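# sequence-free structure coming up:
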């Protein structure tokens, strides 16, 4: 047995219950866009993979859902952790990925570089799982659309250059486009392609 196998960090203690809980949290976040919701996990994955990204990957990915990792997550321990606990194949092609894990937000590729789906099969697109340091209600990014009763706003940091324009372009291609799940310590927020980004001066309401 290799040292890497001996040092492999454990996955969910109760795979069925914990994966279901994380899956429901993710679906709720996408159904109620731009609202930070709690995501609790006891995972301790290898750095720089965050517990929240690890939990989402373990709950969502499987052998039929290839994962794309950004450069920061290419560490052998991270790759081994994800492939062992999810059974997913790692791909170097963002167009092939069902899920993309982003730890270095500043270097995140443009959203358009990932699989966009098609009018016939919009579900054949990439879902981006992005780790942030700051994720909270605010007025930096304001959204409207399905699942948002009035307007929903977020403060997000750090972000890649032009992220606001990327989100606008992503929505413009609906029903094609990617879905985004943002994750910070103990919380997540969903930004599905159906959500439209508004001007920063738009008043944030309460859903």
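Great, that's in hand. Nothing here was measured: the structure is a model prediction, and the numbers come from that model.

# okay, CA-based contacts and neighbour counts for the rest of this
Will do.

# How are the strands of the chain distributed by residue range?
37-38, 67-69, 90-91, 99-102, 127-131, 134-144, 152-157, 179-184, 187-191, 196-198 (DSSP state E).

# structure B:
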């Protein structure tokens, strides 16, 4: 497949039904932080954007949601793919983005570089979508907070060493802060800014 043809292929086969079903899965995962959600519809975006991250983009992005992409994604066919299928424009500055995407293995920017919302509109923040190697099998982290009965353990593989520092600083400025979607293969793990994370 040529780079040009990659732009037009790889979207949902049934866009309306697929986007609705993926949206429900994402909302369920945010309502139960730390739980693994399987996405019921798949996307095949251009490399290096992962399939689950592509499905999230197709579902959540539109012409009103500027998107920031990591340097490798920016240099690929991904910006044109997102623009063609969702209408979303690319934000040059991180703090202008409603959604930000980082591919597997790439450096994750500090969360405070993104839009953190305002006192009046804390929801006007960036949702960060990060693909990791796997959502299970890593160093265990204990999650507590709204939507979690007592506590739950999450163990993604591929988070940066400074992730807990990033997350603690993010949670400290609540109600401001980013929300995080981790993706791997066809699954997601959602962490709203209300979740508290500690090493097990």
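Done, it's in. All of these numbers come straight from a predicted model, not from anything done at the bench.

# Fetch the TM-score of the aligned pair.
With the length set by TM-score structural alignment, normalised by the length of the second structure, the two chains reach a TM-score of 0.93; 199 aligned residues with a CA RMSD of 1.9 Å.

# once aligned to the second structure, how far is the helix ranked longest in the first structure on average?
Secondary structure of the first structure per DSSP state H: the longest helix is helix 15-31. Superposed on the second structure, helix 15-31 of the first structure shows a mean distance of 0.8 Å to its aligned residues (mean CA distance after the TM-score superposition for the first structure).

# which secondary structure elements does that helix contact?
In terms of contacts (3 or more CA pairs under 8 Å, 6 or more residues apart in numbering; DSSP states H and E), helix 15-31 of the first structure is packed against strand 37-38, helix 51-60, strand 179-184, strand 187-191.

# now the strands of the first structure as JSON lines including mean neighbour count?
Putting the strands of the first structure into JSON lines (neighbours: other CA atoms under 10 Å) gives the following:
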{"stretch": "strand 37-38", "mean neighbour count": "18"}
{"stretch": "strand 67-69", "mean neighbour count": "25"}
{"stretch": "strand 90-91", "mean neighbour count": "18"}
{"stretch": "strand 99-102", "mean neighbour count": "26"}
{"stretch": "strand 127-131", "mean neighbour count": "24"}
{"stretch": "strand 134-144", "mean neighbour count": "19"}
{"stretch": "strand 152-157", "mean neighbour count": "20"}
{"stretch": "strand 179-184", "mean neighbour count": "24"}
{"stretch": "strand 187-191", "mean neighbour count": "26"}
{"stretch": "strand 196-198", "mean neighbour count": "19"}
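
# Distance-wise, check residue 160 of the second structure relative to residue 171 of the second structure.
With distances taken as CA to CA, to the nearest Å, residue 160 of the second structure is found 17 Å from residue 171 of the second structure.

# that older thread, right, so of the helices and strands packed on helix 15-31 of the first structure, which gets closest to residue 2 of the first structure?
Nearest to residue 2 of the first structure, of all these, is helix 51-60, at 22.4 Å by CA to CA.

# ok, back up a step: more crowded one of residue 160 and residue 171 of the second structure?
Neighbour count, other CA atoms under 10 Å: between residue 160 of the second structure and residue 171, residue 171 has more, with 19 against 15.

# Excluding chain neighbours, what is closest to the more buried one?
Among residues not flanking residue 171 of the second structure along the chain, residue 193 sits closest, at 5.7 Å (CA to CA, 6 or more residues apart in numbering).

# what residues are up against the one you found?
Residue 193 of the second structure sits next to 170, 171, 174, 175, 177, 178, 179, 180 when contact means CA atoms under 8 Å, 6 or more residues apart in numbering.

# Export the residues you listed as JSON lines, with columns for distance to residue 116 of the second structure.
Shown next, in JSON lines, are these (distance: CA to CA, whole Å):
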{"residue": "170", "distance to residue 116 of the second structure": "9"}
{"residue": "171", "distance to residue 116 of the second structure": "11"}
{"residue": "174", "distance to residue 116 of the second structure": "9"}
{"residue": "175", "distance to residue 116 of the second structure": "9"}
{"residue": "177", "distance to residue 116 of the second structure": "4"}
{"residue": "178", "distance to residue 116 of the second structure": "6"}
{"residue": "179", "distance to residue 116 of the second structure": "9"}
{"residue": "180", "distance to residue 116 of the second structure": "12"}
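
# Residue 57 of the second structure contacts residue 83, doesn't it?
No: using CA atoms under 8 Å, residue 57 of the second structure is not in contact with residue 83; the gap is 10.2 Å.

# more neighbours, those two?
residue 57 (23 against 18).

# residues contacting the most centrally placed residue in the second structure?
Nearest to the mean C-alpha position of the second structure, counting by CA atoms, centre = their mean, stands residue 129 at 1.8 Å. Contact analysis of residue 129 of the second structure by CA under 8 Å, 6+ apart lists 53, 99, 100, 101, 102, 180, 181, 182, 183.

# Now the two most distant members of the residues you listed.
Farthest pair in the contacts of residue 129 of the second structure, by CA to CA: 99 and 183, 14.0 Å.

# hmm, back to that, tabulate the strands of the first structure in TSV, adding columns for distance to residue 116 of the first structure.
TSV is the format used below for the strands of the first structure (distance: least, CA to CA, whole Å):
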stretch	distance to residue 116 of the first structure
strand 37-38	26
strand 67-69	15
strand 90-91	16
strand 99-102	12
strand 127-131	10
strand 134-144	21
strand 152-157	23
strand 179-184	9
strand 187-191	15
strand 196-198	17
